[in-house]
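**Student:** All I have is the shape, not the residue letters:
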């Protein structure tokens, strides 16, 4: 059995005391190490979470309201926010019970080990996390491309803009600890997205769409409705980063404060932005909504949003690289030291993740659909479904089957959480694949590496 798996198997179910993070955590007690990971406070973790969740996806929400109507759309945004808060608290409890868990792969080992499938669960959830993170890196590069093209008047090839934006994403992701740079960059990113979306709402209000139609409800078929629903679902899809973030917290038990701050801010912000923008732009609002603004307001919004997009992409780049880095050097002095081997591997991993995101973004004509497929396959579970399974696992293994019977209401809610994750996964795959088939049939799919 590998060292990592043995550590998880022997320690995973019993680490519930307050000092367990220092003795059994991913980075242990690193006060005397060259590189100290466990330095983040909960306000900085909250800002990092806001940066990686409240980003360019915000701009897709007004169109979701245009498809289903303002009433069901708003209900959906609020429901997803409350549900995401509930599942985030369950994930944090699982992390506190198992401080050695660094990512969804480690959690998957613990979850499936009782069935003799620990190694399988670990590899599937680890690969899913990395794939999902890489697709988001590519998506942020494309958002940066769109922003730079709008600001410059599309004076060069669009692929060049993607490459230009990929460079600062790479550079910001290079520090090996989150507190070295990305936590402070996240402060600027939070301010960036807040001001940018306020300017976007102001632009919509200053120059509203003439003869616009605003609908309370819009009749639509299952395919159309669920395809629009994926926008609010994906807007909260950042839970897979909770484990790596909490692993670098000075006091992991404060993570719930960060989760509350994140979800209150995100849900309120999403609801206000979506409703205000949709009200002024109407049912013809584009996706992203900034495309429906006049050029001057679009430039102002994109320009202010650039720091948020940049830091968000760097966080996902950093996280994908960190998962493999910890996997390679866990229980090794290279993890905490400035060795040539450690830095060479780290830089190589960051470059690799960034390059893969770039190649997917510009080289795969169906990349937008690929992002949707990744979200349906992985975000549905990481953000929603698996949280219920984690609670059931820990309650049974830490407190016994009698505890499940005593907490039957919570058990029922967690079963429903798993079912919701399953529904989002299956229905999301159906909607995305059908839209991809339609795109091919209508000739809407472009060409790889095109300007």
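**Tutor:** Noted; the coordinates are in hand. Predicted, not measured: the structure shown is a model, and the values here were computed from it. Numbering: from 1, shown residues only.

**Student:** only C-alpha atoms for contact and neighbour calcs from this point on.
**Tutor:** Noted.

**Student:** is it true that residue 365 lies in a strand?
**Tutor:** No - applying DSSP: H, G, I helix; E, B strand; the rest coil, one finds residue 365 to be coil, outside a strand.

**Student:** give me every residue that touches it.
**Tutor:** Contact analysis of residue 365 by CA atoms under 8 Å, 6 or more residues apart in numbering lists 445, 446, 447, 448.

**Student:** if I look at it, how far off is residue 41?
**Tutor:** 41 Å (CA to CA, to the nearest Å).

**Student:** Presented hereafter is structure B, for comparison with structure A:
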């Protein structure tokens, strides 16, 4: 009986419901339109992704920078805690990602967190979640600019002003963001994934040849702030959920999203474990972040050179998602898409390029102006990634599941308790992460560890 009821409920989640939206006295039904409208005669077709392309985009967006912090996380937390957290948080991220997919299938018009916010809390929810999504992604783009700067500085041994390398990184990402659909970027994402795999393998071979540098600890004795700051790095490594609605919106068959999600979670969890365990096993407490800096000088330059595609392309995926959200918001009104969205018009292209330029200009400025950018990224991740990756999925579950069904069977009771825990987990991560990140900023100022804005000082890992 419970199995049949479980199957019935999952089928119910996949059935679209009517969402009435009142706009200027006009009512439109939320399931009567898709994000991009009828594309049969459109010049620009967005819904072109098959499941493996969506998986490639998700891998490029998620694995790129997340994997580079894992060895230092293991060094902070110890081997046992690192393994448990990577597996545990990865499993939870799979469950929450699945609920995001179900929410999208239930409401086909949802393209961003802003659209989901409107369903949950009306216009206020739309503006709050929309602003949160833009702010979070712009800061993620800033982290790619900063990592690109470090890579170029390392490869060239600090031959030029680091601001120049940051500018070059932002320009490369801007140019690659110009295509209007995710289909072309999906092929770049395959190159991105290949590049990070090759770079990590070079790093693992390098540390293996060099031999063990320091002992490995199963556990660590840390303050709450420093320990949770390391946990936040793992949370950030799974923080791809913010872009899932956009990816599903451009899939030919949105029902295949689960395949892409499972491919992502199996791949990233496996890679995080292998990279974290192997590199930490040889480097011990001397492990640095990014992980590519743990080898000798020559191999370090080679690893960063090979990793450049993933540093850039993963940034491109995030920047594209942010720009697409704003673009759709401008050209989709009352459930109808403007012809500028689906046609090669001057207005459409000028708007798109202008938005992309704005996203990457902001990312460049933020990465250069704020001397404690990495710690500020921790603050932003604590506020937003805690909810986008975990907490908000619990809210989606309660919205999708009628009260009468939440406690109907043993399975439903377990699900209801689990997603209640997910909401509390999101709130805890936000508060604890904010405390740990702010404490790190305070400690950094006390020690004089922060540099100056737009400084030409080399950031090379030599």
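**Tutor:** Thanks, I have the structure now. All of these numbers come straight from a predicted model, not from anything done at the bench.

**Student:** coming back round to it: now, of the contacts of residue 365 of the first structure, which are buried?
**Tutor:** Neighbour counting with 16 or more other CA atoms under 10 Å marks residue 445 as buried within these.

**Student:** which one of the contacts of residue 365 of the first structure is nearest residue 408 of the first structure?
**Tutor:** Distance to residue 408 of the first structure across the contacts of residue 365 of the first structure (CA to CA) is lowest for residue 445, with 49.0 Å.

**Student:** thinking again about what came up before, would a markdown table of the contacts of residue 365 of the first structure with secondary structure be doable?
**Tutor:** Below are these laid out as a markdown table (three-state DSSP):
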| residue | secondary structure |
| --- | --- |
| 445 | coil |
| 446 | coil |
| 447 | coil |
| 448 | coil |
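
**Student:** Nearest to residue 168 of the first structure, out of the contacts of residue 365 of the first structure: which one, please.
**Tutor:** Of all the contacts of residue 365 of the first structure, residue 448 has the smallest distance to residue 168 of the first structure: 23.3 Å, by CA to CA.

**Student:** And the helices in the stretch 301-450 of the second structure?
**Tutor:** 339-342, 346-369, 373-380, 392-400, 403-406, 410-447 (DSSP state H, counting those that start in this stretch).

**Student:** nearest to residue 164 of the second structure, of the ones you listed?
**Tutor:** helix 346-369 (10.7 Å).

**Student:** Can you tell me, leaving aside adjacent residues, what's nearest to the spatially most central residue of the first structure?
**Tutor:** What sits nearest the mean C-alpha location of the first structure, by CA atoms, centre = their mean, is residue 238, with 2.5 Å. Spatial nearest neighbour of residue 238 of the first structure, excluding adjacent residues (CA to CA, 6 or more residues apart in numbering): residue 53 at 5.7 Å.

**Student:** now do residue 68 of the first structure
**Tutor:** Closest residue in space to residue 68 of the first structure, ignoring its immediate chain neighbours: residue 218 at 4.9 Å, by CA to CA, 6+ apart.

**Student:** which element is that neighbour on?
**Tutor:** If you go by DSSP states H and E, residue 218 of the first structure is not part of any helix or strand.

**Student:** picking up where we left off before, corresponding residue for the residue nearest to the centre of the first structure in the second structure?
**Tutor:** By TM-score structural alignment, residue 238 of the first structure lines up with residue 240 in the second structure.

**Student:** how deep is residue 159 of the second structure tucked in, by neighbour count?
**Tutor:** Each residue near residue 159 of the second structure was counted by other CA atoms under 10 Å, and the total is 12.

**Student:** Assign it to helix, strand or coil.
**Tutor:** Taking three-state DSSP as the rule, one finds residue 159 of the second structure in the coil state.

**Student:** The first structure: which residue goes with that one?
**Tutor:** Aligned counterpart of residue 159 of the second structure in the first structure: residue 155 (TM-score structural alignment).

**Student:** can you tell me how far the residue lying closest to its match once chain neighbours are set aside sits from residue 161 of the first structure?
**Tutor:** Spatial nearest neighbour of residue 155 of the first structure, chain neighbours left out: residue 149 (7.3 Å); criterion: CA to CA, 6+ apart. Per CA to CA, residue 149 of the first structure is found 7 Å from residue 161 of the first structure.

**Student:** which residues are common contacts for those two?
**Tutor:** With CA under 8 Å, 6+ apart, residue 149 of the first structure and residue 161 have no common neighbours.

**Student:** circling back: give the burial count for the residue nearest to residue 155 of the first structure, as a bare number.
**Tutor:** A count of nearby residues for residue 149 of the first structure, using other CA under 10 Å, gives 20.

**Student:** Which strand or helix spans it?
**Tutor:** Assigned by DSSP H and E, residue 149 of the first structure falls in helix 118-152.

**Student:** Can you list the helices and strands that that helix packs against?
**Tutor:** helix 104-112, helix 158-173, helix 295-329, helix 340-363, helix 367-374 (3 or more CA pairs under 8 Å, 6 or more residues apart in numbering; DSSP states H and E).
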